[in-house]
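Engineer: predicted model and sequence follow; I will ask about them next.
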Amino acid sequence: MPDRNPAALDFLLTRRSRPAKTLTGPVPDRDALMPILQAGLRSPDHGKLEPWRLIVLDRAALARLAALVPETGERLGRTPEEVAKARDQFANADLAVAVIEVQKPSAKVPAIEQSYSAGAVCLALLNAALASGWGANWLSGWASHDRQFAARALSLAENERIAGFIHIGTETNPPPERPRPDADTIISWVME
């Protein structure tokens, strides 16, 4: 039987993202953030392409992104409520890590697998932040999927897009548990 890590399994069975709007300071400093970032970079990466990179955004950088949202929302025809919600995602945050998917040419690794790898980095960062005792949440949203916003906000190249923003901070209120999927209704067993 393989070696077990009951603490890690218990963490994964009970982990819970914290709503970004409930996160506040203090936030991890560079020394506290580095192990979280390094954990994220240990994500599955078929072909060792490293089809991602990270951008750490402090309060000032997030305020700059927030200021770009209204113009983006107007161009895209978003409602004032949608614009306010997207703007607040950045304006009310103290720290976020932008996970940037970097599509790389490969005859062996399809683009979709590179996207999956970037998503794995998002989840690994989220879980590493939670395991380190911080509150954390993985967000994206309509603004982050807009090519012009991504290029202006983060100077992304044509082969890059935002996979997600991992917001990290101190949680002000532990969230209530939410209903989880019923394993019996979504798991199939094929034994032959």
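Structural biologist: Good, I have the coordinates.

Engineer: please count neighbours and contacts with C-alpha atoms only from this point.
Structural biologist: Fine.

Engineer: what's around residue 52, how many residues?
Structural biologist: 23 (other Cα atoms under 10 Å).

Engineer: where's it relative to residue 180, distance?
Structural biologist: Distance of residue 52 to residue 180, computed by Cα to Cα, to the nearest Å: 30 Å.

Engineer: ok, residue 36 next?
Structural biologist: Taking Cα to Cα, one finds residue 36 at 26 Å from residue 180.

Engineer: which one of those two is surrounded by more residues?
Structural biologist: residue 36 (20 against 6).

Engineer: residue contacts, residue 148?
Structural biologist: By Cα atoms under 8 Å, 6 or more residues apart in numbering, the contact set of residue 148 is empty.

Engineer: quick check: it vs residue 180, distance?
Structural biologist: Taking Cα to Cα, one finds residue 148 at 36 Å from residue 180.

Engineer: ok, now residue 26?
Structural biologist: 30 Å.

Engineer: same thing with residue 76?
Structural biologist: When residue 76 is compared with residue 180 (using Cα to Cα), they lie 34 Å apart.

Engineer: this is the other structure I want to compare:
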Amino acid sequence: MPLKSPAALEFLQSRRSRPAKTLIAPAPNRSELIPLLKAAARSPDHGKLEPWRFVVLEKSAMPRLANLTEEAGRALNKSPEEIVKARSQFDLGHLAVAVVEVQKPSAKIPAVEQTYSAGAVCLALLNAALAAGWGANWLSGWQTHDRGFCEKALGLAENERVAGLIHIATESTAPPERPRPDVAALTKWVSE
């Protein structure tokens, strides 16, 4: 039987992402980031396929990613406002981890379960960062769904896509609490 961890449960019941635009330096260094990546890698992974990988985007990579976002936005006929908003996560970013879904052929594990595993890794990394005292936010954006951007910016292969960009740095301001889902209204109990 697993040991009870009331502190962990309390953390999960009160966790709150920090808006990426409010994150400031410093960001975790490599030795501080590794334990967070290890925690994320313990996510459910039916079939032990490891259908994901990490691409760590350090501060020095952010200007290139911002420029590639702008280039992709122009090619996709995005409005100037859409381009500015999309590139801002890189213009303001200090460190982000791209969680890359890697679809692997499997007779037993459906593609959708591999997608779910990559999503679980995103949430686990986000929660690990928050539990370690960092500010963190899970973002994506139209550029992360654009094949050209993903190949140029992140070197993704044909069987890969971005599950999420987890921005991690220092929290500058605590976000206000927001309304939460009504669990009772979203829950159906089946007893027979």
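Structural biologist: Perfect, thanks for sending it. From a predicted model like this one, the values you see are computed outputs, not experimental measurements.

Engineer: show me what residue 190 of structure 1 aligns to in structure 2.
Structural biologist: Counting by TM-score structural alignment, residue 190 of structure 1 lines up with residue 190 in structure 2.

Engineer: ok, that match - how many residues close by?
Structural biologist: Residues near residue 190 of structure 2, counting by other Cα under 10 Å, number 5.

Engineer: what does residue 29 of structure 2 give?
Structural biologist: Around residue 29 of structure 2 sit 11 other residues, with neighbours defined as other Cα under 10 Å.

Engineer: residue 91 of structure 1 too?
Structural biologist: Residues within reach of residue 91 of structure 1, counting by other Cα under 10 Å, total 19.

Engineer: okay but it is in contact with residue 60, surely?
Structural biologist: No - counting by Cα atoms under 8 Å, residue 60 is not a contact partner of residue 91 of structure 1; they are 9.1 Å apart.

Engineer: just the helices in structure 1 please.
Structural biologist: Taking DSSP state H as the test, the helices found in structure 1 are 6-14, 30-40, 59-76, 80-91, 111-131, 147-154, 183-186.

Engineer: so which of these is the most surrounded?
Structural biologist: Ranked by mean neighbour count, the helices of structure 1 are led by helix 111-131 with a mean of 22 (mean count of other Cα atoms under 10 Å).

Engineer: and that one against structure 2, how far off on average?
Structural biologist: Helix 111-131 of structure 1, aligned to structure 2 and superposed, deviates on average by 0.3 Å (mean Cα distance after the TM-score superposition for structure 1).

Engineer: please apply the same query to stretch 63-73 of structure 1.
Structural biologist: So stretch 63-73 of structure 1 averages 0.9 Å relative to structure 2 (mean Cα distance after the TM-score superposition for structure 1).

Engineer: tell me how far that stretch lies from the chain's centre.
Structural biologist: Here stretch 63-73 of structure 1 is found 19 Å from its chain centre; the criterion is Cα atoms, centre = their mean, to the nearest Å.

Engineer: which one's the longest strand in structure 1?
Structural biologist: strand 160-171 (DSSP state E).

Engineer: what angle separates it from helix 30-40?
Structural biologist: If you take axes from the mean of the first three to the mean of the last three Cα atoms, to 10 degrees, strand 160-171 of structure 1 sits at 130 degrees to helix 30-40.

Engineer: what's the matching range in structure 2 for strand 160-171 of structure 1?
Structural biologist: Going by TM-score structural alignment: strand 160-171 of structure 1 matches residues 160-171.

Engineer: what's the average distance of that stretch to structure 1?
Structural biologist: Mean deviation for stretch 160-171 of structure 2: 0.5 Å (mean Cα distance after the TM-score superposition for structure 1).

Engineer: and the contacts of that stretch?
Structural biologist: Here stretch 160-171 of structure 2 makes contact (Cα under 8 Å, 6+ apart) with 18, 20, 22-28, 93-103, 115, 118-119, 122, 125-126, 129, 134-140, 144-145, 150.

Engineer: any of those buried? List them.
Structural biologist: Buried members of the contacts of stretch 160-171 of structure 2, counted by 16 or more other Cα atoms under 10 Å: 18, 20, 22-24, 27-28, 93-103, 115, 118-119, 122, 125-126, 129, 134-140, 144, 150.

Engineer: measure residue 86 of structure 2 to residue 21 of structure 2 for me?
Structural biologist: 12 Å.

Engineer: touching, residue 153 of structure 2 and residue 65? I think so.
Structural biologist: Yes - judged on Cα under 8 Å, residue 153 of structure 2 makes contact with residue 65 at a distance of 6.1 Å.

Engineer: can you count the residues close to residue 110 of structure 2?
Structural biologist: So residue 110 of structure 2, with other Cα under 10 Å, has 13 neighbours.
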